[in-house]
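Chemist: What would the 3D arrangement of this be:
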Amino acid sequence: MSIKITEDCINCGACEPECPNHAIYEGGKTWKMSDGNSLFHKNEDYNIPQEPKKKDTYFIVSEKCTECIGFYEEPQCIMICPVNCCILDMYETKEELINKKNLLHTHHNE
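Modeler: Predicted coordinates:
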């Protein structure tokens, strides 16, 4: 599953630096698939700025969320959030999450 941030978010920002995939953004901020990972080198499309998923609260880009698989035992945003607004959202298998992690963080000399 990827994780989402509910409307209960108080915009404290505690979750953002904890994400190993750079999948958490402040409300209203554009994002790129290549932010904070090795996709920058793979395909120009990964470097195109995307519209914010939320305007007023922090948000998680589900395409980049791996539930911290391959980094930590538990999702760090869920552990750090003081108001418990980071919750499981879409179902993804562990294999799908590992594949996503490998896509985001495998360095290629292309």
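
Chemist: all contacts plus neighbour counts: C-alpha atoms, from now on.
Modeler: Noted.

Chemist: What residue, apart from its backbone neighbours, is nearest Glu67 spatially?
Modeler: Pro75 (4.9 Å; C-alpha to C-alpha, 6 or more residues apart in numbering).

Chemist: Test my guess that that neighbour contacts Cys68.
Modeler: Yes. The criterion here is C-alpha atoms under 8 Å, and Pro75 meets it with Cys68 at 5.1 Å.

Chemist: and this one, so I can compare the two:
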Amino acid sequence: MALIITDDCINCDVCQPECPNGAIAPGDTIYVIDPDRCTECVGHYDQPQCMKVCPVECIMKDPDRPEDRAALERKYLRLTAT
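Modeler: I've put the predicted structure just below:
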């Protein structure tokens, strides 16, 4: 699954620089995650780094975008292909 940021986001700016795929960006009111770039850090880390650093725990799995580990690995390979 890709991750999403809930309305509890306080725009603290700590998640964006932690994303190795550049999937997190400022939105109109809160930060947003591009589901086409989010691999939950598969290929980079053992756990999603944005979730690890979020002080208000407002980042969660997006129930509308189910992806298993194999799908996240394929996305990672697509994103890192040269």
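
Chemist: quick one on the thing from earlier: which position in structure 2 aligns with the residue nearest to Glu67 of structure 1?
Modeler: Under the alignment (TM-score structural alignment), Pro75 of structure 1 pairs with Pro48 in structure 2.

Chemist: what residues are up against that match?
Modeler: Contact analysis of Pro48 of structure 2 by C-alpha atoms under 8 Å, 6 or more residues apart in numbering lists 40-42.

Chemist: which one among the residues you listed gets closest to Pro26 of structure 2?
Modeler: Nearest to Pro26 of structure 2 among the contacts of Pro48 of structure 2: Glu40, at 18.1 Å, using C-alpha to C-alpha.

Chemist: re earlier: most neighbours of all the contacts of Pro48 of structure 2, which one?
Modeler: Glu40 (27 neighbours; other C-alpha atoms under 10 Å).

Chemist: Pull the contacting residues for that residue.
Modeler: 1-3, 47-49, 72.

Chemist: if we can go back for a sec, tabulate the contacts of Pro48 of structure 2 in TSV, adding columns for distance to Asp62 of structure 2 and secondary structure.
Modeler: Below are the contacts of Pro48 of structure 2 laid out as TSV (distance: C-alpha to C-alpha, whole Å; DSSP: H, G, I helix; E, B strand; the rest coil):
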residue	distance to Asp62 of structure 2	secondary structure
Glu40	11	coil
Cys41	15	coil
Val42	16	coil
